[in-house]
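*Asks:* Quick one: sequence and predicted model below, then my questions.
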Amino acid sequence: MSDDLSAVLELREALPVFEESGLASIPYSLRLMPGDCLLIACRDPLRATRFADLCSGLTPLVSGHALCLGLDWEKLAETRAWALRGRIGRVMQQGAWIDLFGTDLNILVQQLHHTRTPTQDLVDEATALARRFGLPGLPSLAPGRLSKADRAKAACVRAFLGEPRLLLLEDPVEQENADMMTAFLAELTAARERGCGVIWFSREPELWHGYNAMGTQRFRLLDEGLMPMKQVV
């Protein structure tokens, strides 16, 4: 197997279309290997979301390439691209909740749509994850009826469900819900040990203090692109 195919995510001088992405019109390059974690400080939540969209193949490119699990997003048929996105767990800034459905269905729907895993197996896994994150079980209330803290926990349950190969986590933990950090780091560590690549965006990079696991790199996402951060001891 070639090195290209071993990368979970790779951006090769990927230059996004500004009009459709809102990202600065500069090329982005990164290589995320199985088990790696990129910590990206970004004060602008919209910029973080747009960069996560780029990694998810949702942003057209002027030039360069964006690959996930060795597959070039722009060369994939739509059905294959959405199937590949089924291997990505994501926490989104705006939540991406559908209030017409219960939180339980919001959590399960991606895996129900993209995999053949029996429904009861998914329910059992999601329920166990919910309890590990401090919820009493899989919440059935509409997302809008949950507290902000419980929605944050539910968002993590949805992201980690189904043992994803890539995690794109936009502010999964904030100061106001930092009590879930222990559970979050436990699931993050388990995912990385399974070979999942992780990008963790945060407006509050001080939350990373003390997280120095092997294979972790720190960056800032600015108008000028991705800039390495000095390692904090």
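*Replies:* Now that the structure is in, tell me what you want to look at. Please read all numbers here as calculations on a predicted model, not as lab measurements.
*Asks:* Please make it C-alpha for all contacts and neighbour counts, starting now.
*Replies:* Noted.
*Asks:* Can you tell me the centre-most residue of the chain?
*Replies:* In the chain, the centroid-proximal residue (C-alpha atoms, centre = their mean) is Leu168; its distance is 1.4 Å.
*Asks:* need the next SSE after the helix or strand hosting that residue, C-terminal direction.
*Replies:* Here Leu168 sits within strand 166-170, counting by DSSP states H and E. Next along the chain after strand 166-170, taking DSSP H and E as the criterion, comes helix 181-193.
*Asks:* how far does the strand holding Leu168 sit from the chain's center?
*Replies:* Between the centre of strand 166-170 and the centre of its host chain there is 1 Å, according to C-alpha atoms, centre = their mean, to the nearest Å.
*Asks:* Likewise for stretch 58-68?
*Replies:* Put simply, stretch 58-68 sits 18 Å off its chain's centre (C-alpha atoms, centre = their mean).
*Asks:* same question, stretch 207-219
*Replies:* The mean C-alpha position of stretch 207-219 is separated from the chain mean by 16 Å, C-alpha atoms, centre = their mean.
*Asks:* let's bring in a second one:
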Amino acid sequence: MDNTLTGMGRDYDFILKLDEAVPSSDSTGLPPVKYNLFVEPGECVFVECRDEFRSAQFADFCAGILPVKEDPATGKRRGAVSCMGLDWAELDERRANALRGRIGRITVESGWIDLYEMHLNILWPSLHHSRAPYDRLVGEAVKLCQSFGLPGLPTQLPEKLSALDRKRAEYVRAFMNNPSLLLLENPVSLTAPVELYNAFFTELTAARERGCAVIWVGAERSAWSGYLQQGMQRFRLGDNGLLK
């Protein structure tokens, strides 16, 4: 599917904006309270959360998958979530999918389709959401694979790769097609080889220098402590919502 965001300019100040937004969620997931978060191009925001399901729901909320709650009395939405200046709630399915094509994600579940070879798993989001030529995407994927320690674009089924190589492939998929927003759920493990750890931060920094905004949701502060710099926003996601 070739989806485009026709008519979308660069007249926005924030890549991601949660403005008094209340998620349509029950008490077992993302707490239905007001969320405020404003993320500029190139900014990296850290969110500490030890609940994997809650982390995933927060990422879904940022990506417009989990909708904003409506007031039952008035029918009006309680706040707004915008990405690249566009309110998720005002987009039809085609434009919403196209906008999600500008988002790279690393999820706890990984989301590999077991029946597809890994190269198709890696390329599919970019092929589905963009008009980028297949050959260009393959060339970009090969370069990213090599950056993360794979000899080339893997063609085996996901189950045939080691856990470490699947993690490498997950990084490749997330950084494909120069995303404008990265939503990362526990993206690194301190037990991973230092070469992979360093490669991840190299690509992350390069993406931010291109203007990509980053939301890093993690269970352990130690995972990002080496990357944390003065002025970076830090939050904790818990029963009371998103708190500094």
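*Replies:* Yep, that arrived. Quick caveat: nothing in here was measured; it's all calculated off a predicted structure.
*Asks:* ok, back up a step: mean shift between the strand holding Leu168 of the first structure and the second structure?
*Replies:* Aligned to the second structure and superposed, strand 166-170 of the first structure gives a mean residue distance of 0.4 Å (mean C-alpha distance after the TM-score superposition for the first structure).
*Asks:* how about that strand, aligned to which bit of the second structure?
*Replies:* On the second structure, the counterpart of strand 166-170 of the first structure by TM-score structural alignment is residues 181-185.
*Asks:* circling back: now do the strand holding Leu168 of the first structure against helix 181-193, angle only.
*Replies:* On the basis of axes from the mean of the first three to the mean of the last three C-alpha atoms, to 10 degrees, strand 166-170 of the first structure is oriented at 150 degrees to helix 181-193.
*Asks:* Pull out the buried residues from strand 166-170 of the first structure.
*Replies:* Within strand 166-170 of the first structure, the residues scored as buried using 16 or more other C-alpha atoms under 10 Å are Leu166, Leu167, Leu168, Leu169, Glu170.
*Asks:* Give the equivalent position in the second structure for Phe133 of the first structure.
*Replies:* Matched across to the second structure, Phe133 of the first structure falls on Phe148, judged by TM-score structural alignment.
*Asks:* roughly how far apart are that match and Glu220 of the second structure?
*Replies:* Using C-alpha to C-alpha, to the nearest Å, Phe148 of the second structure is found at 23 Å from Glu220 of the second structure.
*Asks:* Which one's more surrounded, the two?
*Replies:* Just comparing Phe148 of the second structure and Glu220: by other C-alpha atoms under 10 Å the higher neighbour count belongs to Phe148, 24 against 16.
*Asks:* Does the more buried one touch Ala199 like I think?
*Replies:* Yes: counting by C-alpha atoms under 8 Å, Ala199 is a contact partner of Phe148 of the second structure at 5.9 Å.
*Asks:* Compute the number of surrounding residues for the counterpart of Phe235 of the second structure in the first structure.
*Replies:* Mapped onto the first structure by TM-score structural alignment, Phe235 of the second structure lines up with Phe219. By the criterion of other C-alpha under 10 Å, Phe219 of the first structure has 18 neighbours.
*Asks:* wouldn't Phe219 of the first structure be in contact with Ala41 here?
*Replies:* Yes: counting by C-alpha under 8 Å, Phe219 of the first structure does reach Ala41; the two are 6.2 Å apart.
*Asks:* What segments of the first structure are helices?
*Replies:* Secondary structure of the first structure (DSSP state H): helices at 3-6, 18-21, 45-55, 78-85, 103-114, 119-132, 148-160, 181-193.
*Asks:* Would you tell me which of these gets closest to Ser63 of the first structure?
*Replies:* Proximity to Ser63 of the first structure (C-alpha to C-alpha) singles out helix 18-21 among these, at 12.0 Å.
*Asks:* that older thread, tell me how far the nearest residue to the match of Phe235 of the second structure once chain neighbours are set aside lies from Leu169 of the first structure.
*Replies:* Leaving aside its sequence neighbours, Phe219 of the first structure sits nearest to Pro228 (C-alpha to C-alpha, 6 or more residues apart in numbering; 4.3 Å). Distance of Pro228 of the first structure to Leu169 of the first structure, computed by C-alpha to C-alpha: 19 Å.
*Asks:* With Ala154 of the first structure instead?
*Replies:* Distance, Ala154 of the first structure to Leu169 of the first structure, using C-alpha to C-alpha: 13 Å.
*Asks:* what do you get for Asp53 of the first structure?
*Replies:* Applying C-alpha to C-alpha to Asp53 of the first structure and Leu169 of the first structure gives a distance of 12 Å.
*Asks:* Translate Glu203 of the second structure into the numbering of the first structure.
*Replies:* Under the alignment (TM-score structural alignment), Glu203 of the second structure maps onto Glu187 of the first structure.
*Asks:* list the contacts for the nearest residue to that match once chain neighbours are set aside?
*Replies:* Nearest residue to Glu187 of the first structure, sequence neighbours excluded (C-alpha to C-alpha, 6+ apart): Phe160, at 7.6 Å. Phe160 of the first structure sits next to Gly89, Leu167, Glu187, Ala191 when contact means C-alpha atoms under 8 Å, 6 or more residues apart in numbering.
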